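Chemist: Curious how this folds, go ahead:
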Amino acid sequence: MRRRGLLAAGALLAAPALAPARAQEGFPNRPIRLVIPFTPAGTTDLTGRLGAEQLGRRLGQPVIVENRAGAGGNVGAEFVARSEPDGYTLLLTTIGTGAINFAVYGDRMPYRPQDLAAVGLFMRVPNVLMVPPEVAVRDVAGLVALAKSRAGGLNYGTAGIGSSPHVCMELFGLMTGAAMTHVPYRGSAPMLTELMAGRVDVGMDNIPSSLPFIKDGKLRALATTGAARSAVLPEVPTLAEAGLAGFEATAWFGVLAPAGTPPAIVARLGAAVDATARDADFRARMGVLGGELPALTADGGSAPAAFEAFLAAERAKWLDVARRSGARVE
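Modeler: A predicted model of the protein is given here:
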């Protein structure tokens, strides 16, 4: 009787420890929420929705998109960082929420890198340096010469302070010595409207949102920011080809989970994200917009570990640029 009592007590003690293990084995058994930390429409939202569709098929449960915008993506990212670490609430992270914001917001950041766990990378998107047709420059060298010849330099527009185009232009200024004044807008659409109207001299933006206006001749592309020429703008040189040796910067989109999410669940999610990044249909749909989809891992590798290393390198890179350029969100 005493032995049976000890065994029963041991079973009761073991039950709480077994519950999380069973939950991991059955993951996922209900819908997953993917938080997009920006408003609907635009490259971030499109990537998140296409990615959610793919993940749902691979995981066997619906992946429901929820837009939570504000503070350069920090509102949505903080929400996920404070969520239950069970794999059912995820963040569609960008270069802003995953790297740049830590550099430009400084002590005002509402979460830390260690509050979120790396899952995997969906896609990278180069930016494009543009001018309206009435600006009489045809290449990067001409733009730099024009900026240096004008008292006060030129004005450049981006989708906002701390955005990927903003820090790309800060890096451009550091590497060329061209004086330019930042004019931030609330998104790509108003910036592109003002650029086409000639109210700013130069623009930097993600390729997908700018591509239609470049193709229509309403904007002139001078260079792209990736390591190689964009497949959708093959005639446009990279900034490295245009004389800025070593220049490489892309926007990117991936998935993060709350810190403390069980490793087995993170690994399952990471495998699904990595498979999506390799999927032919996903690549085709994003590729026509200028997306680049290099997988970070060899087949069978760890998507979470590879993405964590990628995140660390991006944070270090943009922290250095922010420190040297003085870029900050006031």
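Chemist: use CA for all of it now, contacts and neighbours both
Modeler: Noted.
Chemist: Pull the number of nearby residues for residue 144.
Modeler: Look at residue 144: counted by other CA atoms under 10 Å, it has 20 neighbours.
Chemist: can I assume it is in contact with residue 174?
Modeler: No - the pair residue 144 / residue 174 is not scored as a contact, 11.8 Å apart, by CA atoms under 8 Å.
Chemist: how about the strands in the chain?
Modeler: 32-36, 63-67, 89-94, 116-131, 154-158, 180-184, 202-206, 220-224, 250-258 (DSSP state E).
Chemist: For residue 16, which of those is the nearest?
Modeler: strand 250-258 (21.4 Å; CA to CA).
Chemist: circling back: please tabulate the strands of the chain in a markdown table, including the columns mean neighbour count and distance to residue 320.
Modeler: As requested, the strands of the chain are exported to a markdown table (neighbours: other CA atoms under 10 Å; distance: least, CA to CA, whole Å):
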| stretch | mean neighbour count | distance to residue 320 |
| --- | --- | --- |
| strand 32-36 | 23 | 27 |
| strand 63-67 | 19 | 30 |
| strand 89-94 | 28 | 19 |
| strand 116-131 | 27 | 20 |
| strand 154-158 | 24 | 20 |
| strand 180-184 | 18 | 19 |
| strand 202-206 | 28 | 20 |
| strand 220-224 | 26 | 21 |
| strand 250-258 | 26 | 16 |
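Chemist: Between these, which one is closest to residue 49.
Modeler: strand 63-67 (6.7 Å).
Chemist: other SSEs contacting that closest one?
Modeler: strand 32-36, helix 43-59 (3 or more CA pairs under 8 Å, 6 or more residues apart in numbering; DSSP states H and E).
Chemist: Let's see this one next, to set against the first:
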Amino acid sequence: MSKFQALLVSEDSPGHFRPEVVARDIAELPAGEVLIRVRYSSLNYKDALSASGNRGVTRQYPHTPGIDAAGVVEQSTVSEFAPGDEVIVTGYDLGMNTAGGFGQYIRVPSAWLLKRPKGLALREAMMLGTAGLTAALCVAKLEQAGLTPEAGTVLVTGATGGVGSIAVALLASLGYRVAAATGKAGQEEFLRGLGASQVVSREELQAGTAKPMLKEHWAAAVDTVGGDILFNVVKSLQYGGSVACCGLTAGVNFQASVLPFILRGVNLLGVDSVELPLVVKASMWDKLSLQWKIANLAALTHEVNLSELPAAIEQILAGKLVGRVLVNLG
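Modeler: Below is the predicted model of the structure:
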């Protein structure tokens, strides 16, 4: 079969982008060593940016977004992968300028691929996706900086989002006391169900932006939003504490001061999951399939098909999505 279903984003007129499900031909896919029949993908904020015409993510349209994919190898020109192998792809250029996981087929370089970890089904892998990988990288960086459950409460900002919700669940499963921060009213039950012992409002985190220092509060933090909220978190870390920074939904800039760094010795740790060496990605996926496996993934996941995906994209852009969106490609 040469035809397959895919979400294709087209620029109808300058600045106006329209996603629709269309039939595409496998011959239209870019060059690459491995052709994969995609079974599952997931929706991330970056996918929504691509689907809405953000040129910082995707330069040329028409385009199929989807920075995550899990599926089965159909054709391979390299010995490392054979037809029938179950594989996952996250990041690199997938879904950015290379046709991505919102299509039933992708063709990619073998250097982007990992064989599915034995402890995760393809469906589970995409419940996690880039969001789960990023959350795991944040926790790993914090622990490398010395964090232990005995240190105190760990704050997670943007806690109802994809990365945030998985970070809450992962930290709680590892024995940490978690404070979940959100701007979405009415989500306390959801967050406590993931393991949060405390829920903090966005307004609380935004207070004191003009101050160079705030009262010591958090042992560590996972920040998924950026902006001035990130630096308020930095200013309220306990002595020697760290924040892992991985998101920008609240902005790319913040008003900074050196005082928290030189008076309290705190750390701001950057986390990237896109261009990360494949061996590091593999080690994180192994952790997520074994000792860091999250039992309640279904509680934070909503499943959609391709035809339902445009509505979910609108929701994530409007800041209304909660948890993870799993895309079933049939």
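Chemist: Quick check: TM-score for this pair?
Modeler: After superposition, the two chains reach a TM-score of 0.32 (TM-score structural alignment, normalised by the length of the first structure), with 179 aligned residues with a CA RMSD of 6.5 Å.
Chemist: still on that earlier bit, can you redo the helices and strands packed on strand 63-67 of the first structure as CSV with distance to residue 154 of the first structure?
Modeler: CSV is the format used below for these (distance: least, CA to CA, whole Å):
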stretch, distance to residue 154 of the first structure
strand 32-36, 34
helix 43-59, 27
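Chemist: Check these for me and report the most buried one.
Modeler: strand 32-36 (a mean of 23; mean count of other CA atoms under 10 Å).
Chemist: ok and that strand relative to helix 43-59, angle-wise?
Modeler: 170 degrees (axes from the mean of the first three to the mean of the last three CA atoms, to 10 degrees).
Chemist: how about the helices in the second structure?
Modeler: For the second structure, helices defined by DSSP state H occupy the ranges 45-51, 122-144, 162-173, 188-194, 202-206, 227-235, 259-264, 278-289, 309-317.
Chemist: on that earlier part again, can you put the strands of the first structure in a markdown table and add distance to residue 266 of the first structure?
Modeler: Listed next are those as a markdown table, based on distance: least, CA to CA, whole Å:
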| stretch | distance to residue 266 of the first structure |
| --- | --- |
| strand 32-36 | 13 |
| strand 63-67 | 15 |
| strand 89-94 | 10 |
| strand 116-131 | 6 |
| strand 154-158 | 34 |
| strand 180-184 | 36 |
| strand 202-206 | 29 |
| strand 220-224 | 34 |
| strand 250-258 | 8 |
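Chemist: Quick check: the gap between residue 304 of the first structure and residue 22 of the first structure.
Modeler: Per CA to CA, to the nearest Å, residue 304 of the first structure is found 22 Å from residue 22 of the first structure.
Chemist: Which one's more surrounded, these two?
Modeler: residue 304 (27 against 10).
Chemist: roughly how far apart are the nearest residue to that one once chain neighbours are set aside and residue 323 of the first structure?
Modeler: Nearest residue to residue 304 of the first structure, sequence neighbours excluded (CA to CA, 6 or more residues apart in numbering): residue 119, at 4.4 Å. Distance of residue 119 of the first structure to residue 323 of the first structure, computed by CA to CA: 28 Å.
Chemist: surely residue 41 of the second structure meets residue 326?
Modeler: Yes - Residue 41 of the second structure is within contact range of residue 326, at 6.2 Å (criterion: CA under 8 Å).
Chemist: any residues in contact with both of those two?
Modeler: Between them, residue 41 of the second structure and residue 326 share these contacting residues under CA atoms under 8 Å, 6 or more residues apart in numbering: residue 126.
Chemist: okay, these two: which has more neighbours?
Modeler: residue 41 (35 against 24).
Chemist: Please determine how far that one is located from residue 163 of the second structure.
Modeler: Distance from residue 41 of the second structure to residue 163 of the second structure, by CA to CA: 15 Å.
Chemist: do residue 182 of the second structure as well
Modeler: 13 Å.
Chemist: Tell me which of these two has more neighbours.
Modeler: residue 163 (31 against 24).
Chemist: Setting aside sequence neighbours, what's the nearest residue to that one?
Modeler: Going by CA to CA, 6+ apart, residue 163 of the second structure has residue 131 as its nearest residue, at 4.5 Å.
Chemist: and residue 66 of the first structure, what does it touch?
Modeler: Counting by CA under 8 Å, 6+ apart, residue 66 of the first structure has contacts 33, 34, 35, 36.
Chemist: where does it sit relative to residue 89 of the first structure, distance-wise?
Modeler: Taking CA to CA, one finds residue 66 of the first structure at 10 Å from residue 89 of the first structure.
Chemist: and what of residue 116 of the first structure?
Modeler: Counting by CA to CA, the gap from residue 116 of the first structure to residue 89 of the first structure is 11 Å.
Chemist: do residue 263 of the first structure as well
Modeler: With distances taken as CA to CA, residue 263 of the first structure is found 15 Å from residue 89 of the first structure.
Chemist: buried stuff in stretch 166-182 of the second structure?
Modeler: 166-173, 176-182 (16 or more other CA atoms under 10 Å).
Chemist: shouldn't residue 202 of the first structure be in contact with residue 158?
Modeler: No - using CA under 8 Å, residue 202 of the first structure is not in contact with residue 158, being 9.0 Å away.
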